[in-house]
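Novice: Provide a 3D model corresponding to the input given below.
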Amino acid sequence: MSFAPQIKIPAAYMRGGTSKGVFFKLDDLPVPAQQPGQVRDQLLLRVIGSPDPYAKQIDGMGGATSSTSKTVILSKSEQADHDVDYLFGQVSIDRPFVDWSGNCGNLTAAVGSFAISNGLVDASRIPENGICTVRIWQKNIQKTIIAHVPVSNGQVQETGDFELDGVTFPAAEVQIEFLDPADDGEDGGAMFPTGNVVDTLEVPGIGEFQVTLINAGIPTVFLNAEDIGYTGAELQEDINSDNEALKKFETIRAYGALKMGLIKDVAEAATRQHTPKVAFVAGPKSYTASSGKQVSDTDVDLLVRALSMGKLHHAMMGTAAVAIGTAAAIPGTLVNLAAGGGEREAVRFGHPSGTLRVGAQAVMENGQWAVKKAIMSRSARVLMEGWVRIPGDALK
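Specialist: Sure, this is the predicted structure:
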């Protein structure tokens, strides 16, 4: 019996923020995978090592967490006044499924770097020394993101002294601007899909909860920590070792998705793992981060814990940070109230790995809240580049 040999595909393995993923140029993919569909999904699943019933992704590039089971496809932008089109695929660990429903804010920090280094940004726009402004079109959510990437001697500067909680080593700072991060709705109220900054969410078999449902950065369901029996200072093992808690969060997420209009039946939530996110908030408290770092209640405006792909995230998803910053800027949301209420243009929140600051400016337009941009700093670097190999029959 003969077997198809392995094929090799140019790729880079990159860290962006607190995530890692495999990056491809669109035209480097096998021709059948250059279009959306089953072949592309099969290729990315095989690259990452999914589906894996052992949940380890040993036979692929994935790291068996939601933060490391990620893929990115980049190409020269087809949009006017943009440099690069960015498509993100969140690969399920234990299911044959790639979720294209949202963005990865953390890996956004690596998009600009990859685009510069791989000829996707016009050379005339890259300074010899200074900051290169990369205009990114995020295809999953149809939004513009601006990455400010440091350049030294004509090359991306990856090393530096910027420290990011959740990342072990310092690197160069990359400032990211998410322009008009809220959903675009014809009714003008799509940022809050129900039209309310706070709703009551009924979850059969579990209870009723006060929630803020927001479409900004990524669709997110915010709850108060105390309403679900938590303090807001929990670390990963406090949640991820409790299967009943994980089931409860997934049920809350499913009914939140239904109330947000993202799905028509709760059963559809299983095929939409990446969105929405579910997060819980609490007022400032002192706690010990997962690294052993002491976080004082005076260091933060509030605490936030968020789940991604069914598990508590070890730090904070970049897109969820946008949702946090946006919600914090709008009076009356659960996030805003946990931070002390009132108007604010920036918030520093505590997460399991430490703290993060995100800025957002909210304005009232025609009786509806709007946010023009959210800003945060991340870092990124290439971990490995060359070719990734997969068995040839993976594309059948």
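Novice: For the rest of this, base every contact and every neighbour count on C-alpha atoms.
Specialist: Will do.
Novice: Would you mind listing the residues in contact with residue 317?
Specialist: Contacts for residue 317 (C-alpha atoms under 8 Å, 6 or more residues apart in numbering) come out as 18, 104, 105, 106, 306, 308.
Novice: one more, for comparison:
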Amino acid sequence: MSQIPQIRIPATYMRGGTSKGVFFHLDDLPEAARVPGEARDRLLLRVIGSPDPYQKQIDGMGGATSSTSKTVILSKSESPDHDVDYLFGQVAIDKPFVDWSGNCGNLSAAVGPFAITNGLVAAERIPHNGVATVRIWQANIDKTIVARVPITDGEVQETGDFELDGVTFPAAEVAVEFMSPADGEGAMFPTGNVVDNLEVPESVAKGGVLEATLINAGIPTIFVNAADIGYTGSELQEAINGDLQALARFELLRAHGAVRMGLIDHIDQAAGRQHTPKVAFVAPPAGYVTSSGKTVTADDVDLLVRALSMGKLHHAMMGTAAVAIGVAAAVPGTLVSRAAGGGERISVCFGHPSGTLRVGAEACQINGDWTATKAIMSRSARVLMEGWVRVPGDAL
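Specialist: Here you go, the predicted model:
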């Protein structure tokens, strides 16, 4: 019988936007986990409670959804003009896998508050009352994020009256600005087109061809028309997540889109890159009832969007996918722009399963190629618990 004692590691459990995860200061990790590699991945898997064939993560901090199976490692920044380096790990639920290929836009809202509270931002840059500007280096994708964190009496203000669909209780508003959000892996439109005819299996789309907008902004994302795959765009989680055949079709679509975007060489490699790209389907404005029973009318939104994360329909919208939506809406001719009625715009309000979200974005053409200058959205963040997580000593 194993009698290896547990070790304890300082950690903070935080909600950021519509996600939550376990936050670590890099220096607090066991030495072997302070560098990328197997030891770090094994530790984070054990912290979250993966892999779990029951898909419940009962023996860890995860919540058995893509929105709650997340980890963050922060440290004082080594990048010029930044305060904190932010590394995000998406932990698979039923597989021994941590995906480091992208960012979490929702948890980005919690990075600034954590950095201030844990001394990663110089004291002279924090007002006694007002808003602290935290300059974040997103290490997964080599991008800058600027978070504007409210401060009251020298401390992070977490409570307030800002409401965010997908989060039950109000909190203080944190404005998050994603600078130059076109993904670092290549051109914003990797094929050079704002709309492509994507070849897919017949099981995905009749005729084996599907219109798609393939974009690297915020996070690599594949947008398709809801009607082209048999949906209305007003679906809630139960309409898709309980349909194993539908989920298999979406995964096939994701794999073929990833190859077309140049993210992988063969569809078989998609299983090793679960966090990216995302798949989303769009539709023109229409009324629907959200997962909380709230009524959204067609007049409330510019378009409808539903997105999948880690193989399941998301309960609201991933922050990075919201960036992709905002940027795509700002580029005439994309499927997102078409669903929103076309034309030029600097912001878009879209309907998701939990309600609505507005995101602003700016895009322009340089030498004929589209690029994004920034995307902005408001989120909120709150510490849920702080102290230590415990894992068996052989977790590393």
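Novice: Between the contacts of residue 317 of the first structure, which sits nearest residue 284 of the first structure?
Specialist: residue 306 (16.1 Å; C-alpha to C-alpha).
Novice: doesn't residue 279 make contact with the closest one?
Specialist: Yes - counting by C-alpha atoms under 8 Å, residue 306 of the first structure does reach residue 279; the two are 4.0 Å apart.
Novice: circling back to that earlier point, closest to residue 261 of the first structure among the contacts of residue 317 of the first structure?
Specialist: Looking across these and measuring by C-alpha to C-alpha, the closest to residue 261 of the first structure is residue 308, at 19.4 Å.
Novice: And the closest one? What does it align with in the second structure?
Specialist: When the second structure is aligned by TM-score structural alignment, the residue opposite residue 308 of the first structure is residue 309.
Novice: State the number of residues packed around its match.
Specialist: Here the number of neighbours of residue 309 of the second structure (other C-alpha atoms under 10 Å) works out to 21.
Novice: That one and residue 389 of the second structure: what is the separation?
Specialist: Applying C-alpha to C-alpha, to the nearest Å, the value for residue 309 of the second structure to residue 389 of the second structure is 26 Å.
Novice: Just list the residues touching the nearest residue to residue 282 of the second structure once chain neighbours are set aside, thanks.
Specialist: Leaving out its chain neighbours, the residue that sits closest to residue 282 of the second structure by C-alpha to C-alpha, 6 or more residues apart in numbering is residue 305, at 4.6 Å. Taking C-alpha under 8 Å, 6+ apart, we find residue 305 of the second structure in contact with 233, 234, 280, 281, 282, 283, 350, 351, 352.
Novice: give me every residue that touches the first one.
Specialist: Read that as residue 233 of the second structure. The contact partners of residue 233 of the second structure, taken as C-alpha under 8 Å, 6+ apart, are 226, 227, 281, 282, 283, 304, 305, 306.
Novice: For PyMOL, write the selection for the buried entries among these.
Specialist: Here is the PyMOL command that selects the buried residues among the contacts of residue 233 of the second structure (16 or more other C-alpha atoms under 10 Å):
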select buried, resi 226+281+282+283+304+305+306
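Novice: May I see the contacts of residue 233 of the second structure organised as a markdown table, with secondary structure and distance to residue 214 of the second structure added?
Specialist: Listed next are those as a markdown table, based on DSSP: H, G, I helix; E, B strand; the rest coil; distance: C-alpha to C-alpha, whole Å:
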| residue | secondary structure | distance to residue 214 of the second structure |
| --- | --- | --- |
| 226 | helix | 15 |
| 227 | helix | 18 |
| 281 | strand | 12 |
| 282 | strand | 13 |
| 283 | strand | 16 |
| 304 | strand | 18 |
| 305 | strand | 15 |
| 306 | strand | 16 |
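Novice: Now render the contacts of residue 233 of the second structure as JSON lines, adding distance to residue 83 of the second structure.
Specialist: Below are the contacts of residue 233 of the second structure laid out as JSON lines (distance: C-alpha to C-alpha, whole Å):
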{"residue": "226", "distance to residue 83 of the second structure": "41"}
{"residue": "227", "distance to residue 83 of the second structure": "45"}
{"residue": "281", "distance to residue 83 of the second structure": "36"}
{"residue": "282", "distance to residue 83 of the second structure": "37"}
{"residue": "283", "distance to residue 83 of the second structure": "40"}
{"residue": "304", "distance to residue 83 of the second structure": "36"}
{"residue": "305", "distance to residue 83 of the second structure": "34"}
{"residue": "306", "distance to residue 83 of the second structure": "34"}
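Novice: Fine by me, thanks again.
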